[in-house]
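J.: Fold the following.
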Amino acid sequence: MSPAEPFLRRAGDRGWLIECAGRRPAEVATAIRARSWASGLREIVPAATTVLVVAETLAGMGRLAAELDAVLDEVGGRGDQPAAGRTVVIPVRYEGADLAAVAERVGLTPDEIARRHTGGEHAVGFFGFAPGFAYLDGVPESLRLPRLPSPRPRVAAGVVAIAGNQTVVYPGGTPGGWHQIGVTTARLWDVEAEPPNRLAVGDRVVFEAVAS
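T.: Okay, here's the model as predicted:
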């Protein structure tokens, strides 16, 4: 088996962990959810490089593995394609606490950082770390930086930050070690809403620069 090929691992008695290799986990998860047999699953959880699939019962785990393999064959090597979903526009004031430092490190002006970030093809890859914390793939190569050496102890809601190939919009009240490049008034996590998440895996996100 080539290291570049996806494969399945057992995860407990009712789970399969898909190592996605060249496939986008969000795209794989979306394709699984579209299957009629997915109604018999308890969970479909995409992460950075994997998708966890948990069945309701022990029966038919071999058959489920075959169905998952068929999904992977259909998705194929289209890992550079965004997963299907809605388009959500997020207005951003590009005036984050780290914008000047990021500009110096990547050799661009703050205005050029805003132009390149808004021009990226962003999509929700997965959720983690805290409720409403969406990892958005698609930061342009020219803006990619590692996380800060030391995280801030608390980041306010609406802060837009980047690290690696991803952008996050902080839900508020959490630590954060990403580079803060902007702020949005968009509320992406609301416990009073149904569902509380405005975003879903596979959604396309368009960042739109707005005046301060």
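
J.: only C-alpha atoms for contact and neighbour calcs from this point on.
T.: Noted.

J.: Now the spatially most central residue of the chain. Nearest residue, chain neighbours left out?
T.: The centre of the chain sits closest to Gly125, judged by C-alpha atoms, centre = their mean, with a distance of 2.5 Å. Distances taken as C-alpha to C-alpha, 6 or more residues apart in numbering put Ala26 closest to Gly125, at 5.1 Å, once the chain neighbours are dropped.

J.: State the number of residues packed around that neighbour.
T.: By other C-alpha atoms under 10 Å, the residues close to Ala26 number 30.

J.: What of the one 3 residues further on?
T.: By other C-alpha under 10 Å, 25 other residues sit near Ala29.

J.: about what we covered before: my read is the residue nearest to the centre of the chain is in a strand, agree?
T.: Yes. Per DSSP: H, G, I helix; E, B strand; the rest coil, Gly125 lies within a strand segment.

J.: Quick check: Gly176 vs Trp16, distance?
T.: 31 Å (C-alpha to C-alpha, to the nearest Å).

J.: list the contacts for the residue nearest to the centre of the chain?
T.: Counting by C-alpha atoms under 8 Å, 6 or more residues apart in numbering, Gly125 touches Arg24, Pro25, Ala26, Pro46, Ala47, Ala48, Ala134, Tyr135, Leu136, Asp137, Val201, Gly202.

J.: now the residues you listed: which count as buried?
T.: Arg24, Pro25, Ala26, Pro46, Ala47, Ala48, Ala134, Tyr135, Leu136, Asp137, Val201, Gly202 (16 or more other C-alpha atoms under 10 Å).

J.: One more, so I can put them side by side:
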Amino acid sequence: MSAERPTGPPLVVLPAGPRALLVELDGRQETQAFHAEVLRRRAAGELPDVREIVPGERTVLLDGIARGAAALARELRTWPVPPPQRDAGEAVELPVLYDGPDLAHVAEAWGVAVDEVARIHAGTAFRVAFCGFAPGFGYLTGLPEHLHLPRRATPRTRVPAGAVALAGPYTGVYPRPSPGGWQLIGRMPDPGPLWDPHREPAALLGPGARVRFVEAAR
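T.: Alright, predicted model coming up:
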């Protein structure tokens, strides 16, 4: 389905509790478009009070609906959803040293020189599709399909905080040390801002945020 045309209405809208709805979409692109439309309509006062809007890979959860959940479900099924504005909002810039242990492997898989991986990755406009795995971990989309790579056959037992990694269609930055099986291409010199429980919002990379990686000086 083209990103240049409106998507169709949601495939399925299911009750997820007395005040919650789970909307199932056809794919990642449709989910991002629907999530953006929900946020737009809520900001415009076109939705009843909804406490939380939580996107997933192919779902959007509307939780804490103050009233009229059944009526809202019927309305959602009729929504024409325009594609999200790719340049909307200021991009979060993340400095990266492209020196990850999987850099050479990624370059070989992409069919480019090692230095080209940094140029391609830093030249890509990313957007956070959804968050998961760990607090502050955003799943970023933007790389074209021919650059998608599988996870490592053997996960690492420890990936350092700030590691910039690739898996499938996603780029991610590990906000804290943890096990992980993604391809590591670089690291943030200071990963501290990714997750701060004393900040509102705590996650620097929230759903819908635009992200741009900047190659840092070595």
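
J.: Need the TM-score from the superposition.
T.: After superposition, the two chains reach a TM-score of 0.85 (TM-score structural alignment, normalised by the length of the first structure), with 204 aligned residues with a C-alpha RMSD of 2.2 Å.

J.: Can you name the element that comes right after the lengthiest helix in the second structure?
T.: Using DSSP state H, we find that the single longest helix of the second structure is helix 28-43. Sequence-wise, the next helix or strand downstream of helix 28-43 of the second structure (DSSP states H and E) is strand 50-55.

J.: That following strand corresponds to what range in the first structure?
T.: On the first structure, the counterpart of strand 50-55 of the second structure by TM-score structural alignment is residues 41-46.

J.: Run through who's touching that stretch.
T.: Contacts of stretch 41-46 of the first structure (C-alpha under 8 Å, 6+ apart): 25-26, 29, 33, 51-56, 125-127.

J.: Can you check which helix is longest in the first structure?
T.: From DSSP H, the single longest helix across the first structure is helix 61-75.

J.: and it, what does it pack onto?
T.: Here helix 61-75 of the first structure touches helix 25-33, going by 3 or more C-alpha pairs under 8 Å, 6 or more residues apart in numbering; DSSP states H and E.

J.: okay, the helix it packs on sits on what stretch of the second structure?
T.: Going by TM-score structural alignment: helix 25-33 of the first structure matches residues 31-39.

J.: Distance across stretch 185-202 of the second structure, terminal residue to terminal residue?
T.: 25 Å.

J.: Name the residues of that stretch that are buried.
T.: Applying 16+ other C-alpha under 10 Å to stretch 185-202 of the second structure flags Ile185, Gly186, Arg187, Met188, Pro191, Leu194, Trp195 as buried.

J.: Distance to Gly17 of the second structure and secondary structure added to these, as CSV?
T.: Below are those laid out as CSV (distance: C-alpha to C-alpha, whole Å; DSSP: H, G, I helix; E, B strand; the rest coil):
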residue, distance to Gly17 of the second structure, secondary structure
Ile185, 41, strand
Gly186, 42, strand
Arg187, 41, strand
Met188, 40, coil
Pro191, 37, coil
Leu194, 32, helix
Trp195, 30, strand
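
J.: so can I have TSV of those residues showing distance to Ala202 of the second structure?
T.: Converted to TSV, those look like this (distance: C-alpha to C-alpha, whole Å):
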residue	distance to Ala202 of the second structure
Ile185	25
Gly186	23
Arg187	21
Met188	18
Pro191	13
Leu194	8
Trp195	6
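
J.: For Arg86 of the first structure, which non-adjacent residue is spatially closest?
T.: Asp203 (4.8 Å).

J.: returning to that earlier point: what's the mean deviation for the match of strand 50-55 of the second structure versus the second structure?
T.: Averaged over the aligned pairs, stretch 41-46 of the first structure sits 1.3 Å from the second structure after superposition, using mean C-alpha distance after the TM-score superposition for the first structure.

J.: Give me the buried positions along that stretch.
T.: Leu41, Glu43, Ile44, Val45, Pro46.

J.: about what we covered before: so the residue nearest to Arg86 of the first structure sits against Phe126, correct?
T.: No. Applying C-alpha atoms under 8 Å as the test, Asp203 of the first structure and Phe126 come out as separate, 10.2 Å apart.

J.: And Ile181 of the first structure? What does it align with in the second structure?
T.: Applying TM-score structural alignment, one finds that Ile181 of the first structure aligns to Ile185 in the second structure.

J.: ok, now how distant is the residue nearest to that match when sequence neighbours are not counted from Thr59 of the second structure?
T.: Distances taken as C-alpha to C-alpha, 6+ apart place Gly100 nearest to Ile185 of the second structure, at 4.0 Å, with adjacent residues excluded. Gly100 of the second structure is 32 Å from Thr59 of the second structure, where distance means C-alpha to C-alpha.

J.: One more: Val23 of the second structure?
T.: Taking C-alpha to C-alpha, one finds Val23 of the second structure at 5 Å from Thr59 of the second structure.

J.: which two from the contacts of stretch 41-46 of the first structure end up farthest apart in space?
T.: Glu56 and Gly125 (24.4 Å; C-alpha to C-alpha).

J.: and the two most separated of the contacts of Gly125 of the first structure?
T.: Most distant of the contacts of Gly125 of the first structure, by C-alpha to C-alpha, are Arg24 and Ala134, 15.3 Å apart.

J.: can you pull out the helices in the first structure?
T.: Ranges of helices in the first structure, per DSSP H, are 25-33, 61-75, 99-106, 110-118.
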